[in-house]
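Student: this one's sequence-less:
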């Protein structure tokens, strides 16, 4: 039946849960329904797609590891130089030989062709501008939500996620 976005009492995205768990939270009055997609669960009880907790929950910050998989996901599995989705690699914007670090802000997705063409230069030196400047992702939940949005599912979630509107 689908997944449900759970918002903290402050309207910050907290997690994604099953529709069954969301309905239990609503019935126990621990949450309120914010969005639904028009589907009806039972007479005049719309199936929720976004719920908000009534009590604020403190959430510890969790660092997202810098991995090839996470960089590819952040960049939408697309070369940030030409837009290709074939033969993808990871490129250091400022090459390591020039002091570039392994950091979210210095790695980006590039196809093999662009990576070779750029070589041991910065994008400016190679006259190859990036379509999107690399940045640290907001949260692991942000990653999970973008998967759902890229699939065209749960578009109503978009307005609750920073940088997705």
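Tutor: Cool, got the structure. Because the structure is predicted, anything quoted here is derived from the model rather than measured. Residues are numbered from 1 along each chain as shown.

Student: use CA for all of it now, contacts and neighbours both
Tutor: OK.

Student: centre of the chain versus the longest strand anywhere in the chain, how much separation?
Tutor: As assigned by DSSP state E, the longest strand anywhere in the chain is strand 31-42. Offset of strand 31-42 from its chain centre (Cα atoms, centre = their mean, to the nearest Å): 24 Å.

Student: Beyond that strand, next helix or strand please.
Tutor: For strand 31-42, the succeeding helix or strand toward the C-terminus, using DSSP states H and E, is strand 45-53.

Student: The chain: helices as residue ranges?
Tutor: 19-27, 68-74, 112-118, 140-150 (DSSP state H).

Student: Make TSV out of the ones you listed and add mean neighbour count and distance to residue 12.
Tutor: Shown next, in TSV, are the helices of the chain (neighbours: other Cα atoms under 10 Å; distance: least, Cα to Cα, whole Å):
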stretch	mean neighbour count	distance to residue 12
helix 19-27	17	16
helix 68-74	17	20
helix 112-118	17	37
helix 140-150	15	11
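
Student: of all these, which lies closest to residue 89?
Tutor: Counting by Cα to Cα, residue 89 lies closest to helix 112-118 out of the helices of the chain; the figure is 6.1 Å.

Student: Name the surrounding residues that touch that closest one.
Tutor: 81-82, 87-89, 91, 126, 128 (Cα atoms under 8 Å, 6 or more residues apart in numbering).

Student: Next up, a structure to set beside the first:
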């Protein structure tokens, strides 16, 4: 099924919906089509891939839980030291817990078993193992969802609407 990125009136990502719901929003005049993939639903009506709401919708901030699954997704299922991808990934504290490190988005990364053991009870600087990407809190739950579709390569046109 074709998915459609729904933007707020301010062009911020708001939601991901199916193409049928997107067509209903367009027909009711609640949204406008921003991007399409060239496929036609019927003559003169291309299949949308991105729509924008005409009225601004206020959305409350929602905290993203700090879970293993979310950390793996944030780090693209790869070791933040060597870039290895696979099933043997672990979670590593940048500042080890034994030295005052806490469980937070800014202190936990994914690492392969080999790198995790090599780093041991040291900081990346002490172990001479620089991080490929500095860990940080994700922007939103929707950002997580959108990046899944972007990694699949099916919705490259969504990239320009996403804050990195």
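Tutor: Good, I have the coordinates. None of these values were measured; they are calculated from a predicted model.

Student: follow-up on the earlier one: got CSV for the helices of the first structure, with distance to residue 163 of the first structure too?
Tutor: Formatted as CSV, those follow (distance: least, Cα to Cα, whole Å):
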stretch, distance to residue 163 of the first structure
helix 19-27, 25
helix 68-74, 12
helix 112-118, 27
helix 140-150, 9
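
Student: State the distance from the residue sitting furthest away from the middle of the first structure to residue 17 of the first structure.
Tutor: Distance to the chain centre peaks in the first structure at residue 43, reaching 34.6 Å (criterion: Cα atoms, centre = their mean). Separation of residue 43 of the first structure from residue 17 of the first structure (Cα to Cα, to the nearest Å) stands at 23 Å.

Student: hmm, back to that, next, the contact list for the residue farthest from the centre of the first structure, please.
Tutor: By Cα under 8 Å, 6+ apart, the contact list for residue 43 of the first structure is empty.

Student: what does it align to in the second structure?
Tutor: Using TM-score structural alignment as the criterion, residue 43 of the first structure maps onto residue 43 of the second structure.

Student: Could you state which residue of the first structure sits nearest its centroid?
Tutor: Nearest to the geometric centre of the first structure sits residue 143, at 2.9 Å (Cα atoms, centre = their mean).

Student: Run the chain-centre distance for stretch 113-129 of the second structure.
Tutor: Chain-centre distance of stretch 113-129 of the second structure: 27 Å, with Cα atoms, centre = their mean.

Student: Read off where it ends up in the first structure.
Tutor: Counting by TM-score structural alignment, stretch 113-129 of the second structure sits on residues 112-128 of the first structure.

Student: Do me a favour and get the end-to-end distance for the matching stretch?
Tutor: One end of stretch 112-128 of the first structure to the other measures 14 Å (Cα to Cα).

Student: Could you do stretch 53-61 of the second structure as well?
Tutor: 19 Å.

Student: tell me which residues in that stretch are buried?
Tutor: Buried positions in stretch 53-61 of the second structure, judged by neighbour count with 16 or more other Cα atoms under 10 Å: 53-54.

Student: Residues touching it, excluding its own?
Tutor: 6-10, 30-32.

Student: which pair in these spans the largest distance?
Tutor: So for the contacts of stretch 53-61 of the second structure, where distance means Cα to Cα, the most widely separated pair is 10 and 30, at 14.1 Å.
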